[in-house]
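Colleague: Next comes the sequence, and after it the predicted model I'd like to discuss.
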Amino acid sequence: MPAANPCINICRMDLAGKYCQGCRRTTVEIGLWESMTEVQRIEVLADLPLRALGRGASQQPTSGRS
């Protein structure tokens, strides 16, 4: 089963302009989601809870490249 898209239709960026307030993805990750590999999607999904707490593990947005 493919990794579910985390979009919850609250599409606006946080005050820092880094993450969507709804799904906590970057604009790059949102744009590349459909073309990401399953592994890349799982990596993004794994980081979302930390981002919600303001402690995202990723220093750079996922580029969509392996």
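Modeller: Looks like it came in fine.
Colleague: use CA for all of it now, contacts and neighbours both
Modeller: Fine.
Colleague: For the residue nearest the centre of the chain, which residues are in contact?
Modeller: For the chain, the residue nearest the mean C-alpha position is residue 25 (2.6 Å; CA atoms, centre = their mean). Going by CA atoms under 8 Å, 6 or more residues apart in numbering, residue 25 touches 19, 44, 48.
Colleague: Please report the distance of it from residue 49.
Modeller: Remark: distance between residue 25 and residue 49 (CA to CA, to the nearest Å) = 11 Å.
Colleague: Residue 12 too?
Modeller: For residue 12, the distance to residue 49 - CA to CA - is 18 Å.
Colleague: And here is the other one:
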Amino acid sequence: MAKHLGLNTKSHSDISVDSPCVRNCCLDQDEVCLGCFRSLAEILQWNRATGAEKQAILAQSLLRKASRQTKFG
């Protein structure tokens, strides 16, 4: 019925989030990919994660990337 009324029934878990994988997979000593900056655990979790979980993973990977660029220029 919600669809009939034109209401948006999508939840945050239904959000489609593209993988940040750039096909440059190489893990550092902390098991973080140097291509997408996700941890190995996050990479393995990706296909089972909800949209909200994927967004959280992306946020963490962006923080790691920024931190690495600050340290190593």
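Modeller: Received the coordinates, thanks. Computed from a prediction, not measured in an experiment: that's the story for all the values here.
Colleague: circling back: counterpart of the residue nearest to the centre of the first structure in the second structure?
Modeller: Residue 25 of the first structure maps onto residue 38 in the second structure, with residues paired by TM-score structural alignment.
Colleague: what do you get for residue 46 of the first structure?
Modeller: Checking TM-score structural alignment: residue 46 of the first structure goes with residue 59.
Colleague: Return the distance of the helix or strand containing that match from the chain's centre.
Modeller: Taking DSSP states H and E as the criterion, residue 59 of the second structure maps to helix 51-72. Centroid separation between helix 51-72 of the second structure and its chain, computed with CA atoms, centre = their mean, to the nearest Å, is 8 Å.
Colleague: before we move on, what about stretch 28-35 of the second structure?
Modeller: Distance, centroid of stretch 28-35 of the second structure to centroid of chain: 15 Å (CA atoms, centre = their mean).
Colleague: Of the contacts of residue 25 of the first structure, which are still contacts in the second structure?
Modeller: Using both residues aligned by TM-score structural alignment, their matches' CA atoms under 8 Å, the second structure keeps these contacts from those: 19, 44, 48.
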